[in-house]
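J.: sequence-free structure coming up:
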């Protein structure tokens, strides 16, 4: 097994990869025009805020990329542990419950954050 700090071990990477492909489909394009926000998602392998991998989910341009948002400030920034992000993205954990339990931290606009729902993620095509 590789060193646990390598970012290739995040389960979230597979979801972000599917998200990239999803945004290039018609359903993904509708999502972009409907939401029109930029989310920055910070995912820690084991703990919030530790060794985080940062993703930008740009639902203005319809793209997902690794690294912090470069076009100013994102509308909302979320911090998760890898396993909690996967649960939220797959609809197994309600984002509001994740927030209440402290499994998700939010910075930025709360009205933007409320548009961050499992609906923005593609339904998983493969088991994660």
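T.: Noted; the coordinates are in hand. In this text, all values refer to a predicted model and were calculated from it rather than measured experimentally.
J.: all contacts plus neighbour counts: C-alpha atoms, from now on.
T.: Noted.
J.: mind listing the helices for this structure?
T.: Under the criterion DSSP state H, helices of the chain are mapped to 11-23, 26-35, 82-89, 95-100, 110-113.
J.: Centroid-nearest residue for this protein?
T.: residue 41 (4.8 Å; C-alpha atoms, centre = their mean).
J.: contacting residues for residue 106?
T.: Neighbouring residues of residue 106 by C-alpha atoms under 8 Å, 6 or more residues apart in numbering: 76, 77, 78, 79, 99, 113.
J.: which two in the residues you listed are spaced the farthest apart?
T.: 76 and 99 (13.5 Å; C-alpha to C-alpha).
J.: In terms of neighbours, single out the busier of these two.
T.: When residue 76 and residue 99 are compared for neighbours, residue 76 comes out ahead with 21 against 15, by other C-alpha atoms under 10 Å.
J.: What residues does the closest residue to residue 82 other than its chain neighbours make contact with?
T.: Once flanking residues are discounted, residue 82 sits nearest to residue 45: 5.1 Å by C-alpha to C-alpha, 6 or more residues apart in numbering. Shown in contact with residue 45 (C-alpha under 8 Å, 6+ apart): 5, 7, 10, 51, 52, 81, 82, 83.
J.: Second structure follows, compare the two:
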């Protein structure tokens, strides 16, 4: 899963852990998670140096995390800073609060974006 890790992005370590958690799922668990979320998240994360990294969480077809733009098209694109993503994943920041304060922006299905909190909790449980 090291293809998820990118130097200078704290988020990439979180996404690598999440990808590993998905990889440990049985086929039944993966199908249940896909059924529950039914969406593709494209994460556009900017680090402190201003560089942008793009990762995709596919919980519509494959149940995996990969680096790069969504294929097929994302249901929701979430744009945020590396720090904001780390806080969301750690449970220190609420997604709705981040959205309301402008720390998180979305394009596409905003209701699907609300499911990201639950998806990020998966890595904690694994």
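T.: Thanks, I have the structure now. Because the structure is a prediction, the values reported are computed rather than measured.
J.: For the residue nearest to the centre of the first structure, give its distance to residue 33 of the first structure.
T.: Look at residue 41 of the first structure and residue 33 of the first structure: by C-alpha to C-alpha, to the nearest Å, they are 20 Å apart.
J.: now do residue 52 of the first structure
T.: 29 Å.
J.: Settle it for me: which of the two has more neighbours?
T.: More crowded of residue 52 of the first structure and residue 33, by other C-alpha under 10 Å: residue 52, with 20 against 13.
J.: Please pull up the equivalent of the residue nearest to the centre of the first structure in the second structure.
T.: The alignment partner of residue 41 of the first structure in the second structure, by TM-score structural alignment, is residue 43.
J.: In the first structure, what stretch matches stretch 75-92 of the second structure?
T.: Alignment of stretch 75-92 of the second structure against the first structure: residues 75-92, by TM-score structural alignment.
J.: quick one: terminal-to-terminal distance for that stretch?
T.: End residues of stretch 75-92 of the first structure are separated by 24 Å (C-alpha to C-alpha).
J.: List the contacts of it.
T.: 10-12, 15, 37-49, 93-95, 98, 103-110, 112-113, 117-118, 121, 123-124.
J.: which parts of that stretch are buried?
T.: Burial within stretch 75-92 of the first structure, assessed by neighbour count using 16 or more other C-alpha atoms under 10 Å, is assigned to 75-90.
J.: Okay, and the residue at the greatest distance from the centre of the second structure sits in which element?
T.: Most distant residue from the mean C-alpha position of the second structure: residue 28, 21.3 Å away (C-alpha atoms, centre = their mean). Per DSSP states H and E, residue 28 of the second structure falls inside helix 27-37.
J.: counting contacts, what elements does that helix pack onto?
T.: In this structure, helix 27-37 of the second structure makes packing contacts with strand 52-59, judged by 3 or more C-alpha pairs under 8 Å, 6 or more residues apart in numbering; DSSP states H and E.
J.: buried set for the strand it packs on?
T.: By neighbour count on 16+ other C-alpha under 10 Å, the buried set for strand 52-59 of the second structure is 52, 53, 54, 55, 56, 57, 58, 59.
J.: orientation of that strand relative to helix 10-23 in degrees?
T.: Here strand 52-59 of the second structure runs at an angle of 20 degrees relative to helix 10-23 (axes from the mean of the first three to the mean of the last three C-alpha atoms, to 10 degrees).
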